[in-house]
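Visitor: Quick one: sequence and predicted model below, then my questions.
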Amino acid sequence: MNSLGCFNNIARNIKTRIPYGIWAKLIERRIYMIKIVDGFENSKQISKMIEDVAGELGISQKLEEIVIKHPPADSPLDMNYLSSDNKSLDLEIVDSLDNLEGRVRHELMHVADQLNEKFKYKDSLIPRKGTGAFRRYKYLWNVYIDSRLVKSGKPSYDTQEAREREIEECYPELSAALRKRCFAFLWGMGLLDFEQISAMSRDLFSAVEELKSLAQSHGEKQITFETIEELKSYRK
């Protein structure tokens, strides 16, 4: 019997002893579990942090299960994988307490965005992996998340300064002056949805009128890179 079935059996046994008002509130809550695989030295701290942040973001009310796993040895990065039915989440978390809250908040903000209907997340809008647009898509969404965390006074994965330095990796064809102004605009933007992020990853200047005018004033254009290798090796 799964955890939800066990809960239902227990609930039926105690329902008659719980006042209706309290019972109504109880059944509104989704029952979910946090599991962590063996081998974590910091399992208690990591599990507690994920539980707290998931509750704060409202994720715990929408998921049935969160499984905390080790990232691959050849790619020690924090990653999130939400199931196609939006009911379970696999979190790959580096076993370290360094900036744990910022890292967890960043990953769970990705999930909170995906679970938010207003964000309009669709797998079909993700640029093809291995392309320059895919690298830019990841960067733009990361900037959108970290900027919101910093503005709200919460720990973030990366600082504003680190994200500003990273923009050169994504847009090496642009001048330093234009990159600086583009980043300031991106960091200061209000609410975005996934359709906007997807469009910006393919053509930053066509998707946002303010940035289009900015690029025209500098006489510069964005280059489309078919592969990440082309993006990395670009030289003016």
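Guide: Cool, got the structure.

Visitor: from here on, contacts and neighbour counts on C-alpha atoms
Guide: Will do.

Visitor: element containing I68, please.
Guide: strand 65-69 (DSSP states H and E).

Visitor: right, I mislabeled it, should have said N8
Guide: helix 3-14.

Visitor: gap between whichever helix or strand comes after that helix and the chain center?
Guide: The helix or strand immediately downstream of helix 3-14 is helix 20-28, counting by DSSP H and E. Relative to its chain's centre, helix 20-28 lies at 32 Å (Cα atoms, centre = their mean, to the nearest Å).

Visitor: Please enumerate the helices of the protein.
Guide: 3-14, 20-28, 43-57, 100-115, 132-151, 160-170, 176-188, 194-202, 204-207, 209-218, 228-233 (DSSP state H).

Visitor: Which among those is found nearest to S88?
Guide: S88 lies closest to helix 100-115 among those, at 10.6 Å (Cα to Cα).

Visitor: Who are the packing partners of the closest one?
Guide: When contacts are defined as 3 or more Cα pairs under 8 Å, 6 or more residues apart in numbering; DSSP states H and E, helix 100-115 sits against helix 43-57, strand 79-82, helix 132-151.

Visitor: alright, now check it against this:
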Amino acid sequence: MKVSYSPQLMEESVFRHLNHLERSGYRSDYDEFHSLADPIYELPEDDREIAFEKVNRLFFMEKLKLGDHVLRALEAVGLIPKRKRTSKKSALLKENQALKSDEDFAVAEAAILPGEFTEETESDDVEQIEEEAVAVIEEEAPPEDTDEVSYDLAREFEERIKEVIVKRAINKVDEGSNVLNRVSGNPIIEMRVLASRFSNPEEALDLDAFLIQEFMHAKDMVDPEFDYEDAFIPGNPSVKNLITSRFRLLWNMYVDSRLGRIGVVSVLPKEARFREFDNFYRKIPDKQRRGIFEGIWTADKFTHEELLSMATDLDTLMSKYVDPGEISEEERDFIHLQGSPCPLCKFPTYNWVDDPESICDEMVLEAIQIDFPDWESKDGGCDRCIEVYELRAGVG
């Protein structure tokens, strides 16, 4: 399995990282980069793009070692055994040290080969990579007994995955992982990440946590036991967005809980994830809400279908973790979750009037039932709809 990085990601990541170092007073890498990059402007215009790509590749992979974040994340989730990375010393660096003048550098630059990253094989063959930077990883001797996290060394996932491609995301919505060619049997993990995440060395743990979480999602996608599939979510766009948000939350909880059990850092700690869960399901009584959260957090296995069912249907979630005697059917009917569609206007609702009958005039209820004959007070409604019908009934 090889790990490759898009030229756009390498270019912007190196630029941001070096600028941060320069502003922080560390100029050595910044100056070295410009000693290699500035003479490229003397080359013919058609040759500059390739030359800049070589310099960016050198700094991304070798000098700044930004690609190591990806390798560590792959190790942490068990997609690759714990390994060490080897590389041939970049010809670009060798040539630059040997050149004595800018003129010599300009002549030699066109002949420079890109840095190569190879995986050792029995025949010790070295494959030249021309179009993209490829981080290759080789097996390392078993580590000595230390306090480090013991990673899963099983090769089943590595052998199942053909390639990992890391690309630049254009915004936060674009970030995340996906598995291409999953059905065909030659899956490729595509990771999109903002280049700005690579800029600050002090935020390296946040970058690692993000990559680990997204690679866990990708690992689930290729895990036959999780049985991931591109499911169709019925309903209007607002309902689809609501179900998708709940599903993402439940899947993130499943990921974070497994990472916590093996001592690997996650994007959010348990209590922070509970606050997110609490925001989605705050209408469920406190005791039952905490019980549902703990039940999901301590679960060993979920399938994609189980998570999607719990995100889609509140009864499925409640029946799985709440005993029938703890809460009656009538009480369940009054649970109106934030973001659920109002039965009147169908828009996502965050300010519910749970029992209009207890606070509204009878004329308001009659006005609602004229338009919605099947509506009952226990169905509730959003505060705006109730206000509209109060005005229509002349009692607002």
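Guide: The structure has been received and is ready for your questions. Note that this is a predicted model, so its numbers are computed, not measured.

Visitor: TM between them?
Guide: The TM-score (TM-score structural alignment, normalised by the length of structure 1) is 0.72; 204 aligned residues with a Cα RMSD of 3.0 Å.

Visitor: which of the helices and strands packed on helix 100-115 of structure 1 is buried the deepest?
Guide: Most buried of those by mean neighbour count (mean count of other Cα atoms under 10 Å) is helix 132-151; its value is a mean of 21.

Visitor: is it possible to export the helices and strands packed on helix 100-115 of structure 1 to CSV including distance to L186 of structure 1?
Guide: Output for those, formatted as CSV (distance: least, Cα to Cα, whole Å):
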stretch, distance to L186 of structure 1
helix 43-57, 23
strand 79-82, 23
helix 132-151, 8
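
Visitor: Minimum distance to A177 of structure 1: which of the ones you listed has it?
Guide: helix 132-151 (18.6 Å).

Visitor: and the closest one, how far from the chain's centre?
Guide: 8 Å.

Visitor: Which elements pack onto that helix?
Guide: Partner elements for helix 132-151 of structure 1 (3+ Cα pairs under 8 Å, 6+ apart): helix 100-115, helix 160-170, helix 176-188, helix 194-202, helix 228-233.

Visitor: again, 10 Å this time
Guide: Judged by 3 or more Cα pairs under 10 Å, 6 or more residues apart in numbering; DSSP states H and E, helix 132-151 of structure 1 is in contact with helix 100-115, helix 160-170, helix 176-188, helix 194-202, helix 204-207, helix 228-233.

Visitor: Switch those helices over to TSV, and while doing so, append distance to N42 of structure 1 and mean neighbour count to every line.
Guide: As requested, those are exported to TSV (distance: least, Cα to Cα, whole Å; neighbours: other Cα atoms under 10 Å):
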stretch	distance to N42 of structure 1	mean neighbour count
helix 100-115	10	21
helix 160-170	27	16
helix 176-188	33	16
helix 194-202	34	20
helix 204-207	40	18
helix 228-233	35	15
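
Visitor: Tabulate those helices (JSON lines), appending distance to N9 of structure 1.
Guide: Listed next are these as JSON lines, based on distance: least, Cα to Cα, whole Å:
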{"stretch": "helix 100-115", "distance to N9 of structure 1": "29"}
{"stretch": "helix 160-170", "distance to N9 of structure 1": "50"}
{"stretch": "helix 176-188", "distance to N9 of structure 1": "49"}
{"stretch": "helix 194-202", "distance to N9 of structure 1": "40"}
{"stretch": "helix 204-207", "distance to N9 of structure 1": "53"}
{"stretch": "helix 228-233", "distance to N9 of structure 1": "53"}
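
Visitor: Grab the most central residue of structure 1 for me.
Guide: Centroid check for structure 1 by Cα atoms, centre = their mean gives H110 as the closest residue, at 2.0 Å.

Visitor: Pull the contacting residues for the aligned partner of that residue in structure 2.
Guide: In structure 2, the residue paired with H110 of structure 1 according to TM-score structural alignment is H217. By Cα atoms under 10 Å, 6 or more residues apart in numbering, the residues touching H217 of structure 2 are 77, 176-179, 211, 223, 251-252, 254-255.

Visitor: Provide the aligned range in structure 2 for the helix holding N8 of structure 1.
Guide: Aligned by TM-score structural alignment, helix 3-14 of structure 1 corresponds to no residues of structure 2.

Visitor: Kindly report the same for stretch 137-145 of structure 1.
Guide: Using TM-score structural alignment, the partner range for stretch 137-145 of structure 1 is residues 247-255.

Visitor: what's the mean distance for that stretch versus structure 1?
Guide: Mean deviation of stretch 247-255 of structure 2 from its aligned counterpart in structure 1 after superposition (mean Cα distance after the TM-score superposition for structure 1): 0.5 Å.

Visitor: The alignment partner in structure 2 of I68 of structure 1 and V134 of structure 2: what is the separation?
Guide: Mapped onto structure 2 by TM-score structural alignment, I68 of structure 1 lines up with V166. Distance, V166 of structure 2 to V134 of structure 2, using Cα to Cα, to the nearest Å: 10 Å.

Visitor: overlap in contacts of these two?
Guide: 3-6, 67.

Visitor: farthest-separated two in the residues you listed?
Guide: The widest separation within the shared contacts of V166 and V134 of structure 2 (Cα to Cα) is 11.5 Å, between S6 and G67.

Visitor: overlap in contacts of those two?
Guide: By Cα under 10 Å, 6+ apart, the residues touching both S6 of structure 2 and G67 are 57, 133-134, 166.

Visitor: Show where stretch 369-379 of structure 2 falls in structure 1, residue numbers please.
Guide: Following TM-score structural alignment, stretch 369-379 of structure 2 has no partner segment in structure 1.

Visitor: Can you work out which other helices and strands pack against the helix holding N8 of structure 1?
Guide: helix 20-28.

Visitor: Next, the contact list for E175 of structure 2, please.
Guide: Under the criterion of Cα under 10 Å, 6+ apart, the contact list for E175 of structure 2 reads 167-169, 191-194, 210, 214.

Visitor: Quick check: the aligned residue for E45 of structure 2 in structure 1?
Guide: Alignment note (TM-score structural alignment): E45 of structure 2 has no counterpart in structure 1.
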